[in-house]
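Visitor: My questions are about this predicted structure, shown below with the sequence.
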Amino acid sequence: MSIHLAKVDFTRGEINPLLHARIDVDPYRAGLKTCVNWLPLQEGGLRKRSGTSFIAEVKDSGKKTRLIPFIFSSNQAYVLELGDNMFRVCNSFGQVVDGGGAPVEIATPWPENEIAALDFAQSADRLYVTHGDVPPREISRYEDDVWSLDPHQHEDGPYLPGNKTGTSLTVSDRGDIVPFMTSNTAPSGTVDTGGGGTWQVFDNDEATAWTFSNPTPDWIAYALPAGEEKICTGYSIRAGKSNADFMPSAWRFEGWDGSQYVPIDSRTAETGWVLDEIRHFAFPNDVAFSKFRLYITQLNGQDGSSSAYMATLRLKESGDAMTPVTITASAVTGINGDAGFKATDVGRHIRMRGSDGDWRWARITAHIDALNVSARLYGPVFMDTDPMLRWQLGAWSEETGWPAHVGFYRDRLVFARTDTQPQAIWGSKVSDYADHGVSSPLVDDDAIDLEILSGEINAINWLVEGRELMLGTTAATRTISPMDATKPLSASNVQQNRQSTFGAAEVRPVQVGKALIYAGPYGHTLREFLYSLDVDGFITPELTILSSHLLKSGVKELAYAQEPDAVIWIVCNDGSLVSLTYERDQKVVALARHQLGGVDAVVESLAVIPGVSHHEVWLCVSRTIGGATRKYIERLNPPFEDSEVEDGIFLDSAISYSGAPVSGLYGLGHLEGETVTALADGMVHAGLTVSGGQIFLPDGVSAARIHVGLAYESRAVTLPPSEGSRGGAVLGRSMRAVRVIADVYRSLGLMVGGASRQEAFLQRRAGEPTDQAAPPRTGPHSVSVSHSREEEGEITLLSALPLPALIRGLNIQYEIEP
């Protein structure tokens, strides 16, 4: 019995061998038995994978490499090559070099065994990078060839829960520029005013006050001892125990630059003072002055009284510039598991509540012993040095670990997971990505600290911004969002929800439209994470169940190239490269394998960045070249669409030439000793050997457009037909294909047949010139095939030449036993 069956849908790609008998399901009819170096298209057809162009060898082929994207805008994007304690930079034009022609290279704290665990999030020209064993860093770009790597200087937290023991902390100094004065000139410096009382505002007695004139203006100044200068970043004012109505309501705070007073802060409408009230004022400043002045311009009350009163004025010295103070603990209890301070606490923050009820913080600069550390003070000046029972140790340090993951959510920089707090999340203040401080009382843009609510430890493996903050943990997926959607996310307006019990691997997911694609807990599956109106919540269906055999070694990296083909590229732990053509609205989920040309070729890493007309896929490829392992950065070429045959690149690790006709090509040192293929003005020349970094075209041929690289095959094998015409199901019945009509688009050099033998078609036609490229073919083309019944009706589509191929559909004639 002879039947004709159409195969016009390849949108399920290569399907799992366990499904090869499932002729009853639609994915079988849209699937393939084998799909290697073909890309299933959203439209339903198959297109041959383009080749890769050689960019550069990595710095050290003997060590691990990772590629990560750095995307400032659609026309300013880079790929960073991270290696052993360094990174280099590439852009669409190749490797970025300095003025001397050497690759731009920046030292990093990450050895090769740590780069796989790096996480990152970008804002403009700054990339925030985290690793659980190293403090967060910031990669910044200033020009194409000017880059830096700097510590992320987080401020005021985050912190562990507060002290609940009897241990108190005492600071050895208040952080005040002015000592407690006993006269206008003692113990040091000089106090001066525009009139009235003087030094009492700087003494240690709340009952005394600076009495100044009313009506204003008036002023009080403090000059440091001769030759000294200090940086002031804030001040504190305390109202007197009487006459609060005559506290200042407007003033300037100024510094003396040697010839005049320079305003560094000003305030207005500071009204409503009450007796003994303390107000703290902070401002950014990095300029040192020898003298400071508070210049009063208005009082709360202007009733003609002859005097007004201010009990205390304190000037806060810059924490970055001050001499560190000593913080002393009364006991080791409550500090590092009752072990006291450790050397690993250096760099850690401490938050302390002073006797005035306000919080300050300090950064530890040195370890002295279990009870003492040196530290710099930040926030308001301490009003005294009394012992403090209210304190918190920083959540991040060498002792507790550093955040492993980073992302953004609603203009907050969000960090997650340390060794000691695997379920913790810390969000910065709104629009201030370094500041983790909180106010008293809380305000909406204060920093946020959360702990996942779970009965078991579920370490956070990634976080991604969407309508809600999406979290992947070892045993669940979760979201964090405002409880009241009409109000901003804040410490008092936040909720967390477990959305599914399908956990996630520690692999950076990718966002495709409204869906998040992530690797399952062991990396053997991919799942969607998206909101469903049907359940009024998030769902996590598995994407790759039909092709799970392709991810058997586990997913290592994911990257999404939206244009031109909506493909998620996957690097697996065994070095295999897999593509997933994904278009949810059209129900397209098609996986395919990609084997790059060369000996022992595997992919170590990949990254995707926007290019001029499409997204660029960058690969780090490891091969055996001349008996040694060599690792190259390569870029996947755009698909062949409306180009000329001479411009198509279907060779891997290729270099290209365009110009005056030449008979050879230089610059092939990276393929020294390898057998390569050339496409020269559209003509194929195979079996060439690279010697001295060059090849010569055979027979004295010259060409103006040449591509030289490693050849590869594109092979697709269909599944047996799922049903006959009038004969019912064909599963297990003997059959053979006798003819194939392939509908192709701009294709050449395709071979079709059974597994053991394929017939060449789409070749040069009689009468066409033999010294130039044949034109690509479009439309249906018929070929008789040699096919045995043992091959069960499978059809092999093979493209072994560096020529374009796109199959829109097949019409296959079978002979089937009755």
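Guide: Received, thanks.

Visitor: make it CA atoms for all contacts and neighbour counts henceforth
Guide: Noted.

Visitor: Residue 753: neighbour count?
Guide: Burial measure for residue 753: 24 neighbouring residues, criterion other C-alpha atoms under 10 Å.

Visitor: what's it in contact with, if anything?
Guide: Applying C-alpha atoms under 8 Å, 6 or more residues apart in numbering to residue 753 gives the contacts 759, 785-787, 795-797.

Visitor: which among those gets closest to residue 559?
Guide: Using C-alpha to C-alpha, the shortest approach to residue 559 within those belongs to residue 797, at 27.9 Å.

Visitor: and the next element down the chain from the helix or strand that closest one falls within?
Guide: Taking DSSP states H and E as the criterion, residue 797 maps to strand 796-799. Per DSSP H and E, strand 796-799 leads on to strand 806-816 as the next helix or strand towards the C-terminus.

Visitor: For that next one, buried residues please.
Guide: Judged by neighbour count (16 or more other C-alpha atoms under 10 Å), strand 806-816 contains these buried residues: 806-816.

Visitor: same thing with stretch 690-704?
Guide: Judged by neighbour count (16+ other C-alpha under 10 Å), stretch 690-704 contains these buried residues: 690-691, 694-697, 702-703.

Visitor: who's in contact with stretch 460-479?
Guide: Judged by C-alpha under 8 Å, 6+ apart, the contacts made with stretch 460-479 from elsewhere in the structure are 405-409, 416-417, 422-424, 458-459, 480-481, 496-509, 521.

Visitor: And the strands in the stretch 101-250 of the chain?
Guide: Here the stretch 101-250 of the chain has its strands, by DSSP state E, counting those that start in this stretch, at 105-107, 119-123, 126-131, 134-143, 146-151, 169-171, 190-193, 210-213, 218-223, 230-238, 248-256.

Visitor: Kindly present the ones you listed as JSON lines, with separate columns for mean neighbour count and distance to residue 113.
Guide: Converted to JSON lines, those look like this (neighbours: other C-alpha atoms under 10 Å; distance: least, C-alpha to C-alpha, whole Å):
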{"stretch": "strand 105-107", "mean neighbour count": "17", "distance to residue 113": "15"}
{"stretch": "strand 119-123", "mean neighbour count": "20", "distance to residue 113": "14"}
{"stretch": "strand 126-131", "mean neighbour count": "22", "distance to residue 113": "11"}
{"stretch": "strand 134-143", "mean neighbour count": "18", "distance to residue 113": "13"}
{"stretch": "strand 146-151", "mean neighbour count": "15", "distance to residue 113": "19"}
{"stretch": "strand 169-171", "mean neighbour count": "21", "distance to residue 113": "40"}
{"stretch": "strand 190-193", "mean neighbour count": "20", "distance to residue 113": "58"}
{"stretch": "strand 210-213", "mean neighbour count": "22", "distance to residue 113": "63"}
{"stretch": "strand 218-223", "mean neighbour count": "21", "distance to residue 113": "55"}
{"stretch": "strand 230-238", "mean neighbour count": "22", "distance to residue 113": "42"}
{"stretch": "strand 248-256", "mean neighbour count": "20", "distance to residue 113": "51"}
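
Visitor: for comparison:
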Amino acid sequence: MSDIALTKSGFTAGVLSPALFARVDLSKFDLGAKTLENFLVHAEGGVSNRPGTEFVLRARGDRIRLIPFAFSTEQTYVLELGEGYLRVVKDGAVVTEPSRAVAGVAPGDPVVLTVAGHGYGNGDWIFLEGLTGPTALNGRFWAVTVTGADSVSLSDLDGRPLDGTGLPAWSGGGTAERVYRIATPWSADELERLKFVQSADTMYLAHPGYAPRKLTRSADDAWSLEVIDFQPSIAPPGGLSASGGSGGPAQYYRVTAVKAETFEESTPASASVGASPTSGSPVNLSWAAVAGAAKYNVYKLDNGIYGWIGASETTAFADDNIAPDVSDTPPTGRNPFAAAGAYPATVGLHEQRSVWGASDDDPQKTWMSTSANYENLNVSTPSKDDDAVTFTIAARQVNEIRHYVSLSDLLLFTSGGEFKVNGGDEVALTPSNVNVKPQSYRGCSHVPPVVIGNTVLFVRYDGRAVYDLGYQLAVDGYSGNEVTVLAKHLFRGEGRIREMAYAQTPWSVVWCVLGDGRLAALTYMREHDVWAWHSHVTEGAFESVAVVRENDEDVVYLAVRRTVEGSERVYLERMKEREDRAIEEAFFLDSGLSYDGPATRELSGLGHLEGETVAILADGGVQPRQVVTGGRISLQTAAERVHVGLPYEATIETLPVTLSDPAAAAKRLRIHRVLLRVLAARGVRVGPGGGAGELVEVKQRAGEPYGTPTRPFTGQIGLNVAPEWADDTTILVRQSDPLPITVLGMTAELEIGG
């Protein structure tokens, strides 16, 4: 027998498919892993266990979709869309309406609450706090049934009336806040096909079964959803009249209002006069002023075409036989999306225009708004450069447009290929210079692509592969590669990608919700040739994901289906921050909550985990797991800073050890010592993989004062493991406690069998 030492310097290839375990010739092989579960890959090479998720709120619906809404980097929201409704989450909490004073609580069966002039509706959710007496009602959400103009009865969120028999009598105080909600037209089944794009406080939404809509925010608790009529935002002049002239044929005029600042032109008003203008007897036009107008354009009919004859900053104009300029005509209003079959299925923004397309009747057709006016599809004859643009892809197959992405060109992603659209070299797109060129023929799914820098990542039409697409100067076009090729096993079976969202900070990770309830995540930095997959699981199933920026970090929000008290519920959860946190602030629990206050052994408010076994980190120390009963747990020792939630394991398993010497490669191996290079790690367990031996826990406590938690360790850890002979020898690293671990690399000392 002989000993060898093998070193692994990082994990920037991510998890590799079993089909590649013999591909030692791959440049990424030595940087790959057999398993990376609940571990994040860093572009620098190391891996860290993912942070846990904080419970935000139970979803109102059984099937929901999360959508990000970002007015600015400081004002961001996550929208919860379900069966016919929309709710708003901001900074980790659901948005509620202003509080109303509670005027009484009758603790019968059911409990009846008195709130003067409440204005609530059946099924609304309210949040109670500050009640004196029946304090068990505080800090919780309840569903209401209206019993009068000033009263409601309470039920839990499963619809069970609250039996308040035995509750202490109310002695005053308390407020009720209704969860803010607006109605939407989409069913839960239709949300998957909903496409959206945002500009400032307005989000445009498209669905093939509904007229286009816009969602507008004016305050945290003031949102409106309305059908877009695609008319200019300025009205045409009213009361237009014409008089004067001398003899000759009748004359016909049109006048439009031009909006200040944006110069958007209204549809025209019309008038005629039974005489022709002369220099001595002009035709005089007059009209009523239009609010917001900077000037008015005047057009006259000439051989069947209205041509421009001048502009006025007043409400009058005199035509003394001005020759019309028929190259400049008034706009014609239109709404091509006015009926079923014509509704667009997708929407985007590009070069100060809104972009709509893929109706059932015209799946390859695109409509772009007038320049700088997103809700105006007016055209002129002949066309003007700022008119609305309409074009159809000329392709070998009729494949529907599924997404628009705006880079230096407009990129169109269809079910059968990818196209770029522009107006030529360094020229803005206009109705007369539309150039459509195919870039590749992969085909895209309905999952919205994500943009990373100047590169687009999109999901193939079958949901089983992701491609990147970036501009290549050498070919003056867009090309890319499949980035799932090394980890195809993650997307087999039910593992099709359903949703995708990108968090730039702190780790540059694309989070993908899979059809089997897992998260597949991709650490992606194209400029450094880093594209590494890792998978994430929880006690439940991930169903939706959205990313918004909060406090200079991109925060991941998740909809998670969990089984609690024997029934399925969907929870909204927020992934916690991980970087630069003291051990007392470590949060490696799912659907968790935190307590910060005077030392206590009794914790409440855990009703969302009723009956579940939870892990506990109290003042930086791991306490024994407890079962939540009545929404409460009892700690083993009192603590001031406590985190409680569902436990999860984070696991690394290396690829099977492969020796380059053919004579040695055929022999069995066993690992007897492992050296780990770690960063801020605690609670590490290491051993041979594949069930070949028990995991050994690293004992770290060294010099901390009595009564203080063990501090995370940075450096090299060496430990002996229980050796077992194996054909496929791997190293397993596991974190089972709610504690941090980052592994930068490892060295294994192995024995080669005789």
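Guide: Perfect, I can see it now. Please read these numbers as outputs of a predicted model, since none were measured by experiment.

Visitor: Quick TM-score on the pair, please.
Guide: Remark: TM-score between the superposed chains equals 0.80 [TM-score structural alignment, normalised by the length of structure 2]; 655 aligned residues with a C-alpha RMSD of 3.5 Å.

Visitor: re earlier: tell me how far the strand holding residue 797 of structure 1 lies from the chain's centre.
Guide: From the chain centre to the centre of strand 796-799 of structure 1 is a distance of 39 Å (C-alpha atoms, centre = their mean, to the nearest Å).

Visitor: likewise stretch 447-458 of structure 1?
Guide: 22 Å.

Visitor: Repeat that for stretch 245-254 of structure 1.
Guide: Distance, centroid of stretch 245-254 of structure 1 to centroid of chain: 47 Å (C-alpha atoms, centre = their mean).

Visitor: can you check stretch 22-39 of structure 1 too?
Guide: A distance of 34 Å separates the C-alpha centroid of stretch 22-39 of structure 1 from that of its chain, computed with C-alpha atoms, centre = their mean.

Visitor: Pull out the buried positions in that stretch.
Guide: Counting neighbours by 16+ other C-alpha under 10 Å, the buried set in stretch 22-39 of structure 1 is 23, 27-39.

Visitor: Would you reformat those as JSON lines and include secondary structure?
Guide: Putting the buried residues of stretch 22-39 of structure 1 into JSON lines (DSSP: H, G, I helix; E, B strand; the rest coil) gives the following:
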{"residue": "23", "secondary structure": "coil"}
{"residue": "27", "secondary structure": "helix"}
{"residue": "28", "secondary structure": "helix"}
{"residue": "29", "secondary structure": "helix"}
{"residue": "30", "secondary structure": "coil"}
{"residue": "31", "secondary structure": "strand"}
{"residue": "32", "secondary structure": "strand"}
{"residue": "33", "secondary structure": "strand"}
{"residue": "34", "secondary structure": "strand"}
{"residue": "35", "secondary structure": "strand"}
{"residue": "36", "secondary structure": "strand"}
{"residue": "37", "secondary structure": "coil"}
{"residue": "38", "secondary structure": "strand"}
{"residue": "39", "secondary structure": "strand"}
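
Visitor: As JSON lines, those residues with distance to residue 243 of structure 1 would be great.
Guide: Formatted as JSON lines, the entries for the buried residues of stretch 22-39 of structure 1 read as follows, by distance: C-alpha to C-alpha, whole Å:
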{"residue": "23", "distance to residue 243 of structure 1": "92"}
{"residue": "27", "distance to residue 243 of structure 1": "84"}
{"residue": "28", "distance to residue 243 of structure 1": "88"}
{"residue": "29", "distance to residue 243 of structure 1": "89"}
{"residue": "30", "distance to residue 243 of structure 1": "86"}
{"residue": "31", "distance to residue 243 of structure 1": "86"}
{"residue": "32", "distance to residue 243 of structure 1": "88"}
{"residue": "33", "distance to residue 243 of structure 1": "90"}
{"residue": "34", "distance to residue 243 of structure 1": "89"}
{"residue": "35", "distance to residue 243 of structure 1": "86"}
{"residue": "36", "distance to residue 243 of structure 1": "86"}
{"residue": "37", "distance to residue 243 of structure 1": "85"}
{"residue": "38", "distance to residue 243 of structure 1": "85"}
{"residue": "39", "distance to residue 243 of structure 1": "82"}
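
Visitor: buried ones in stretch 346-364 of structure 2?
Guide: For stretch 346-364 of structure 2, a neighbour-count test (16+ other C-alpha under 10 Å) marks 346-351, 353-360, 362-364 as buried.

Visitor: Now do that stretch: which range of structure 1 does it align onto?
Guide: Alignment of stretch 346-364 of structure 2 against structure 1: residues 405-423, by TM-score structural alignment.

Visitor: what stretch of structure 1 does stretch 69-78 of structure 2 fall on?
Guide: With the alignment judged by TM-score structural alignment, the segment of structure 1 matched to stretch 69-78 of structure 2 spans residues 70-79.

Visitor: likewise stretch 6-18 of structure 2?
Guide: Stretch 6-18 of structure 2 corresponds to residues 5-17 of structure 1 when matched by TM-score structural alignment.

Visitor: Ok, stretch 374-394 of structure 2 next?
Guide: Stretch 374-394 of structure 2 corresponds to residues 433-453 in structure 1, going by TM-score structural alignment.

Visitor: Before I go, just wanted to say thanks for your time.
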